[in-house]
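Undergrad: Would you be able to build a 3D model of this:
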Amino acid sequence: MTSKNQIDVSIIIARSPSEVWGSVEDIKSHTEWMKDASAIRITSESQAGEGTQFECDTKIGPFRLVDKMTITSWQVNRVMGVRHQGIVSGWGQFSLEETQSGHTVFRWAESLRFPWYLGGQFGSVIARPILRWVWNGNLRRLKAS
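TA: The predicted structure follows:
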């Protein structure tokens, strides 16, 4: 899954993939380490796994929106993927890979499309370095948690 709008960030965390997964599998807990996520509400009966739906109140600078997402991939200790279906659309994925030393490479990839009133493709280009900066900070907080 690669696109021209894709943003990739990663970090090495000195814990096993199963320990890191334990920190991210509870979707509602993402607000503890994602500075841009102020609230998460599960909107489906399922709380975890493929098909789980949720809304995330997202804020970056002066911009506020409700991001509607559905879990599209759920491989315990390995992959969590989402489809964005709100004002901003696209996909996102966390992937966890064990290093030879037993640590985890945590990768976060997103490909987002902005509506015309948020600048469309131009808005996406402008947002890319800002989102990369925000998400790198999120990964540092996840690592410290």
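
Undergrad: Please count neighbours and contacts with C-alpha atoms only from this point.
TA: Fine.

Undergrad: May I see the buried residues of the host helix or strand of V105?
TA: Using DSSP states H and E, V105 sits in strand 104-113. Residues of strand 104-113 classed as buried by neighbour count (16 or more other Cα atoms under 10 Å): T104, V105, F106, R107, W108, A109, E110, S111, L112, R113.

Undergrad: ok, now which ones touch the closest residue to N136 other than its chain neighbours?
TA: Closest residue to N136 apart from its sequence neighbours, by Cα to Cα, 6 or more residues apart in numbering: V9 at 6.3 Å. By Cα atoms under 8 Å, 6 or more residues apart in numbering, the contact set of V9 is R107, W108, A109, R132, W135, N136.

Undergrad: my guess is the fourth one meets N5, correct?
TA: No. Under the criterion of Cα atoms under 8 Å, R132 lies out of contact with N5, with a separation of 11.8 Å.

Undergrad: Show me what counts as buried in the top helix by length along the chain.
TA: Across the chain, the helix with the greatest residue count (assigned by DSSP state H) is helix 120-144. For helix 120-144, the neighbour count (16+ other Cα under 10 Å) marks 124, 127-128, 131-132, 135-140, 142-143 as buried.

Undergrad: I'd like the structure of this one too, to check against the first:
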Amino acid sequence: MDGTGSCHAEASVVLGLAPEDAWDVVMDWERQSRWMLFTRVWATENDGTGVGGGVAARTSVGGIGFTDDMVITHWDPPRECTVKHLGTVVRGTGTFTITAGSSGGSRFTWAEDVVPPLGRVGTAGWVVVRPVFEAMMRRSLRRLVREVHA
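TA: Below you'll find the predicted structure:
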């Protein structure tokens, strides 16, 4: 957690793809629905590309969920995309970063800097939530690897 009340979570994976190809896979918002746990993702504004582009994600478990509206605030293909979460449940930023690997592949890093709901209670609860959230991120990334190499 930083001084702004933002809480950090991060996971990364090596993909056997050149950075440009990894970017194309990762930034295919609808395709994220196949690898991101419990989530359906779609572009809303400007096809989900470029600064100002929009994206939405519906996350639900057992019929209970929420929709997370986002706007792209940083767009640097094939390296980095940052979105600002605009919702009441999820606020903060999410960043996808792709770096070239030494063997022709690439490393994909998914980072979230979120302000938990419920104020100080939510922030205090981050100690418990973060390991679970990061485990879900890692599981999603394993699904991405299977998706890429299927």
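
Undergrad: before we move on, back to that, check the mean deviation of the longest helix of structure 1 from structure 2.
TA: Superposed on structure 2, helix 120-144 of structure 1 shows a mean distance to its aligned partners of 1.2 Å (mean Cα distance after the TM-score superposition for structure 1).

Undergrad: now for S29 of structure 1: what does it line up with in structure 2?
TA: In structure 2, the residue paired with S29 of structure 1 is R31, using TM-score structural alignment.

Undergrad: Could you list the residues in contact with the longest helix of structure 1?
TA: Helix 120-144 of structure 1 is contacted from outside by 5, 7-14, 23, 33-36, 112-114, using Cα under 8 Å, 6+ apart.

Undergrad: Strands - which of those residues land there?
TA: I7, D8, V9, S10, I11, I12, I13, L112, R113 (DSSP state E).

Undergrad: Between all of the residues you listed, which two are at the greatest distance?
TA: Greatest spatial distance among those (Cα to Cα): I13 and R113, at 29.5 Å.

Undergrad: Would you mind measuring from S3 of structure 1 to A48 of structure 1?
TA: Distance, S3 of structure 1 to A48 of structure 1, by Cα to Cα, to the nearest Å: 27 Å.

Undergrad: more crowded one of those two?
TA: A count of neighbours by other Cα atoms under 10 Å puts A48 above the other of S3 of structure 1 and A48, at 15 against 9.

Undergrad: Counterpart of the more buried one over in structure 2?
TA: Match for A48 of structure 1 (TM-score structural alignment): T49.

Undergrad: so where is the helix or strand hosting Q93 of structure 1 in structure 2?
TA: Under the criterion of DSSP H and E, Q93 of structure 1 resides in strand 89-98. Alignment of strand 89-98 of structure 1 against structure 2: residues 91-100, by TM-score structural alignment.

Undergrad: what range in structure 2 matches the longest helix of structure 1?
TA: Using TM-score structural alignment, helix 120-144 of structure 1 pairs with 122-146 in structure 2.

Undergrad: Let me know the outermost residue of structure 2.
TA: For structure 2, the residue at maximal distance from the C-alpha centroid (Cα atoms, centre = their mean) is S103, at 24.9 Å.

Undergrad: That residue should be in a helix, yeah?
TA: No. Looking at S103 of structure 2 with DSSP: H, G, I helix; E, B strand; the rest coil, it is coil, so not inside a helix.

Undergrad: compared with structure 1, how much does the helix or strand containing H74 of structure 2 deviate?
TA: Using DSSP H and E, H74 of structure 2 sits in strand 64-76. Once fitted to structure 1, strand 64-76 of structure 2 is off its aligned match by 1.5 Å on average (mean Cα distance after the TM-score superposition for structure 1).

Undergrad: That strand: which residues count as buried?
TA: Of the residues in strand 64-76 of structure 2, those buried by neighbour count under the rule 16+ other Cα under 10 Å are F66, T67, D68, D69, M70, V71, I72, T73, H74, W75.

Undergrad: what's around G62 of structure 2, how many residues?
TA: Residues near G62 of structure 2, counting by other Cα under 10 Å: 6.

Undergrad: Next up, the contacts around it.
TA: No contacts exist for G62 of structure 2 under Cα under 8 Å, 6+ apart.
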